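I would like to see how this sequence folds:
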Amino acid sequence: MNAVVVAVLVMLILSLVRVNVVLALIIGGLVGGVTGGLTLNETIEVFSGGLGGSAEVALSYALLGGFAIALSKTGLPNLLVEGVLGIVHKNGDSTRKKYSKALIVVAILAMACLSQNLIPIHIAFIPILIPSLLKLMNELKIDRRLIASVLTFGLTAPYILLPVGFGKIFQDIIATNMADSGMVVNSSDIPIAMLIPTAGLVAGLLFAIFVSYRKDRGYETKEMEALEQGTRSKRGIVFALISIVGALVVQLLLDSMIFGALAGILILYVSGSIKWKEADELLTEGMKMMAFIGFVMLSAFGFAEVLKETGHVDSLVQQAARLIGGSQSLAALLMLVVGLLVTMGIGSSFSTIPIIATIFVPLAMELGFSPIATIALVGTAAALGDAGSPASDSTLGPTAGLNVDGGHNHIWDTCVPTFLHYNIPLIIFGWIAAMVL
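Model (predicted):
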């Protein structure tokens, strides 16, 4: 039995039966390592060795959580939603509520999309904006599964398609690794190749909005002490805005979320927008809010390291190749399914491209796929790791914002909806792209 298949299935099954994702990743990694021929001690050693690779990510999210809580104390997030609250409370008729729902969905979608390209802050905006909107969303009875789907779409579709911001990084990685694997491609062809797979994401988003989650869903509104509005002043709001700009500038200049978040926090404290005596408590609360992401990312890196060490990723592809028998249509489908298994476990499209390209490119060349079709296969297979994976920051980010009050489950309210609405269309539309390009 292939260790990758076993490890991913164990991890997913445990997650679906509500075993904590961190435990599911650890147990899945151990089972996968032993299945792949490693001893238990070797598996533990490899898993532990892989944890160090995510230390920077975990610290980044912890500081972003502290920055989010500090911003909430200035009253800025509350100010952003008061206008919409005024519209809803002024006249509670159903038509106005529909407009308010649409406004919230469109605003969150726009922010998520911009976070990948124009303002490349990735998930940093989620713990700042989403918790402050929860009370309003509860009043409007917006299904949080819809918001999770909207956020995940905005965190994935733009970088897959557009060669700007994170999209440029993603597409550069594709071009570089395909060239290293023997197929030189034109970077300008990558957006064209990814257009059809992205259309699958759009179809999934529209289905989520207008079919799956269009009905009202009630939630219990709970008071969240960490997110209570602070004493608001014009000066505090001004410095809150300055801190956001400062955090973004530092992040872009130093290419570090850690120092970006640190810069934002320091601006708020030095300006007096946040009291020094509250600093320790605020940072602790913020780190608690984002701790879940940090621990999952730590476990995911260890899990991925075990899968790589077994060498069963290569054997998985070889087994699939033996089933193909020269059929391009079957080859495209099996390559995408293999990509799904690999990336669901690792949870990062950027990290899995080198693994997938090394294996898929020679196979695609042997079967006669065109360069642009091969791009579609590699890009789509990598993207499958973002939507639906319990270990992806594109699902962990939405959960961190939507579950601040304990009303949103990571697996059933984020991962399952995003898997159904995005991974299934990605496989279908990715297969179509490979066949027609």
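
can we go C-alpha only for contacts and neighbour counts from here?
Will do.

give me the spatial nearest neighbour of residue 404, chain neighbours excluded.
Distances taken as Cα to Cα, 6 or more residues apart in numbering place residue 131 nearest to residue 404, at 6.5 Å, with adjacent residues excluded.

for residue 36, see how far away the one you found is.
As for residue 131, its distance to residue 36 is 42 Å (criterion: Cα to Cα, to the nearest Å).

got it, and residue 98?
53 Å.

with residue 294 instead?
For residue 294, the distance to residue 36 (Cα to Cα) stands at 27 Å.

neighbour-wise, which of residue 98 and residue 36 wins?
Legend: neighbour count by other Cα atoms under 10 Å for residue 98 and residue 36, higher for residue 36 (22 against 13).

which ones are touching the more buried one?
Residues near residue 36 by Cα atoms under 8 Å, 6 or more residues apart in numbering: 2, 3, 310, 311, 312.

how about 7 Å then?
By Cα atoms under 7 Å, 6 or more residues apart in numbering, residue 36 lies in contact with 3, 310, 312.

gap between it and residue 315?
To residue 315, residue 36 is 11 Å away according to Cα to Cα.

ok, for residue 165, nearest residue in space, not its chain neighbours?
Residue 165's closest residue in space is residue 117 (Cα to Cα, 6+ apart), at 4.3 Å.

next one: residue 222
Nearest residue to residue 222, sequence neighbours excluded (Cα to Cα, 6+ apart): residue 405, at 6.3 Å.

try residue 345
With sequence-adjacent residues excluded and distances taken as Cα to Cα, 6+ apart, residue 345 is closest to residue 8, at 5.6 Å.

ditto for residue 199
That would be residue 429: by Cα to Cα, 6+ apart, it lies 7.4 Å from residue 199.

likewise residue 207?
Using Cα to Cα, 6+ apart and skipping the chain neighbours, the partner closest in space to residue 207 is residue 421 (7.4 Å).

surely that neighbour meets residue 204?
Yes: with contact defined as Cα atoms under 7 Å, residue 421 counts as touching residue 204 (4.5 Å).

let's compare: structure for the following, please.
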Amino acid sequence: MNSVIIAVIVVVALSLMRVSVVLSLMIGAITAGLLSGMDVKTIVDVFNKGLGGGAPVALAYATLGAFAVALSRTGLTQQFSNWLIGKVNRNTETGKSATSIKWALFIGLILAGFASGTIIPVHIAFIPILIPPLLHVMNKLQLDRRAVACAITFSITVMYMTFPIGYGVIYLNDIMINNINKAGAPLGFGVTPDIATPAMLIPSSGMLIGILIALLFSYRKKRHYQDVALEGLSENEAPPLMLWQKVLILAGVVAALVVQLWTDSMIFGGLVGFGLVSMSGVIKWREQDHVLTQGIRLMATVGFIMITATGFSAVISATGDVPALVEASAGVIGDNKGMAALIMLLIGLFITMGIGSSFSTVPILTAIYVPLCVSFGFSPMATVAIIGAAGALGDAGSPASDSTLGPTAGLNADGQHDHMWDTVVPTFIHFNIPLICTAWLAAMIL
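Model (predicted):
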């Protein structure tokens, strides 16, 4: 069997058995390398060289974690959380339902996710800032955090795969359209950016179906959690802020966004935001190092997994078995156009689940998929739908994807949310399965 398939199965199986995702990725990389004929020394060399690619992302998440902890010291997020808890308590005392607050919370989180990938492109940076202070509200509402994980993953995934705004410009235009045209040039095949959104609307409807099922049916029942003190986040009533402090804190939030957009670096954005919030006096000078350490600890798991995932990705690419996987599938496909679309989508699912990044998967797939799509007579829109969906498949539901790691980092701040069983498995079931169905339908009718 192909080494890529076996490696991904090993990673997912070990992770589901509650083996550390970092260790699972390392074992998966070794498995893929050995099965492809690489010796151990070569595997280690390739893995180590790949690790460097994940360092900027890990450092970015660490600085964002520090920024989140610094903001928590201002007491603003706690005040918002306390206000929501007060609303819940008043509704309970008067016999009113808290359903409206629950749905307002879901809608607010989804809108925040939409904004984080488009008009305010901070990606998952909003999660460690917004989610931990709201955990007590969710506990009071007895909200199933699996539903919250699905809502966040939906919001940060569906926008980039559908609309060319923010990260969608990178995914749809800069990566997918450019790579399709590059691979199709020798065949006289090309696509234009204007067809990307129309082609992806049908596959994206699978994401919408999934979130509706998750919120309305799968996780609608109440789930109990303990109120646990959150390490690194202030639980005490913060002293009243003076006007100049509020101005400086607001400047820190704005500057973090502006610097990130200007430098294209979350690292410097987080550092500038942390510095300005610290200057407001909400953090004592002697506590600076402690707060920074707490922030790093808050996002450490995400950082280490992302670093390890880049090493795993490097080994997978070095095996050369991705093209072999497609070639081996050709015999199964035969002349069946429907089977061809399904096989391409499933291969995309496996590759993205292992690598953990849809943005990194598309360049790998296009060189192989474009000639296949042309040979089977798929239209330009159908080709875009297949490749765009194949790349996005597995982003939700991958143990190493920031679309799942981000929600876990926020929801597990009190240690009561399991990454695999409470984020990865729910998002895989509710998004990947309907996405395969709607993407296949798009390939057949476009």
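
drop the TM-score for these two in here.
Remark: TM-score between the superposed chains equals 0.98 [TM-score structural alignment, normalised by the length of structure 1]; 437 aligned residues with a Cα RMSD of 1.1 Å.

which element, helix or strand, includes the aligned partner of residue 353 of structure 2 in structure 1?
Under the alignment (TM-score structural alignment), residue 353 of structure 2 pairs with residue 344 of structure 1. Residue 344 of structure 1 is part of helix 328-346, with elements assigned from DSSP states H and E.

does residue 291 of structure 1 touch residue 60 like I think?
No: distance between residue 291 of structure 1 and residue 60: 10.6 Å, which falls outside the contact criterion (Cα under 7 Å).

give me the more crowded residue out of those two.
With neighbours defined as other Cα under 10 Å, residue 291 of structure 1 and residue 60 compare such that residue 60 has more, 22 against 18.

with adjacent residues omitted, what lies nearest to that one?
residue 258 (4.5 Å).

next one: residue 265 of structure 1
residue 67 (5.5 Å).

quick check: which element contains that neighbour?
Per DSSP H and E: residue 67 of structure 1 is located in helix 55-74.

now do residue 405 of structure 1
Using DSSP H and E, residue 405 of structure 1 maps to neither a helix nor a strand.

ok, residue 252 of structure 2 next?
Assigned by DSSP H and E, residue 252 of structure 2 falls within helix 243-263.

repeat for residue 109 of structure 1
helix 94-114.

contact partners for the alignment partner in structure 2 of residue 302 of structure 1?
Here residue 302 of structure 1 is matched to residue 311 in structure 2, going by TM-score structural alignment. Under the criterion of Cα under 7 Å, 6+ apart, the neighbours of residue 311 of structure 2 are 47, 48, 50, 51.

burial of the first one, as a residue count?
Yep, that's residue 47 of structure 2 we're talking about. Using other Cα under 10 Å, residue 47 of structure 2 has 25 other residues around it.

what sits against it?
For residue 47 of structure 2, the contacting residues are 311, 312, 314, 315, by Cα under 7 Å, 6+ apart.

any idea which element the residue mapped onto residue 138 of structure 1 from structure 2 lies in?
By TM-score structural alignment, residue 138 of structure 1 lines up with residue 139 in structure 2. Using DSSP H and E, residue 139 of structure 2 sits in helix 126-141.

what's the helix or strand that that helix is followed by in contact with?
Downstream of helix 126-141 of structure 2, the next assigned helix or strand under DSSP H and E is helix 145-158. With contacts defined as Cα under 7 Å, 6+ apart, helix 145-158 of structure 2 is touched by 106, 109-110, 113-114, 117, 204, 207, 211, 214-215, 219, 396, 403-404, 407, 422-423, 426-427.

residue 18 of structure 1 matches what in structure 2?
In structure 2, the residue matched to residue 18 of structure 1 (TM-score structural alignment) is residue 18.

helix/strand/coil for its match?
Secondary structure for residue 18 of structure 2, judged by DSSP: H, G, I helix; E, B strand; the rest coil, is coil.

tell me the counterpart of residue 279 of structure 1 in structure 2.
In structure 2, residue 279 of structure 1 lands on residue 288 (TM-score structural alignment).

separation between the nearest residue in space to its match that is not next to it in sequence and residue 129 of structure 2?
Leaving aside its chain neighbours, residue 288 of structure 2 sits nearest to residue 278 (7.8 Å; criterion: Cα to Cα, 6+ apart). Going from residue 278 of structure 2 to residue 129 of structure 2 by Cα to Cα gives 15 Å.

now residue 424 of structure 2
From residue 424 of structure 2 to residue 129 of structure 2 the distance is 21 Å (Cα to Cα).

and residue 233 of structure 2, by the same measure?
Distance, residue 233 of structure 2 to residue 129 of structure 2, by Cα to Cα: 10 Å.

check residue 247 of structure 2 too.
Applying Cα to Cα, the value for residue 247 of structure 2 to residue 129 of structure 2 is 18 Å.

comparing those two, which residue is more hemmed in?
Taking neighbours as other Cα under 10 Å, residue 247 of structure 2 and residue 129 compare with residue 129 leading, 21 against 13.

trace the more buried one over to structure 1, please.
In structure 1, the residue paired with residue 129 of structure 2 according to TM-score structural alignment is residue 128.

could you find the closest non-adjacent residue to its match?
residue 68 (4.5 Å).

among the contacts of residue 36 of structure 1, which recur in structure 2?
When the contacts of residue 36 of structure 1 are mapped onto structure 2 and scored by both residues aligned by TM-score structural alignment, their matches' Cα atoms under 7 Å, the shared contacts come out as 3, 310.

so which of the contacts of residue 36 of structure 1 wins on neighbours?
Among the contacts of residue 36 of structure 1, residue 3 has the most neighbours (other Cα under 10 Å), with 25 neighbours.

that one against residue 30, yeah?
No: using Cα under 7 Å, residue 3 of structure 1 is not in contact with residue 30; the gap is 10.2 Å.

and for the counterpart of residue 225 of structure 2 in structure 1, nearest residue in space, chain neighbours not counted?
Residue 225 of structure 2 maps onto residue 219 in structure 1, with residues paired by TM-score structural alignment. Nearest residue to residue 219 of structure 1, sequence neighbours excluded (Cα to Cα, 6+ apart): residue 138, at 5.7 Å.

just residue 428 of structure 2 next, same as before
Nearest in space to residue 428 of structure 2, with sequence neighbours left out and distances taken as Cα to Cα, 6+ apart, is residue 397 at 3.9 Å.

counting neighbours, what do you get for that neighbour?
By the criterion of other Cα under 10 Å, residue 397 of structure 2 has 29 neighbours.
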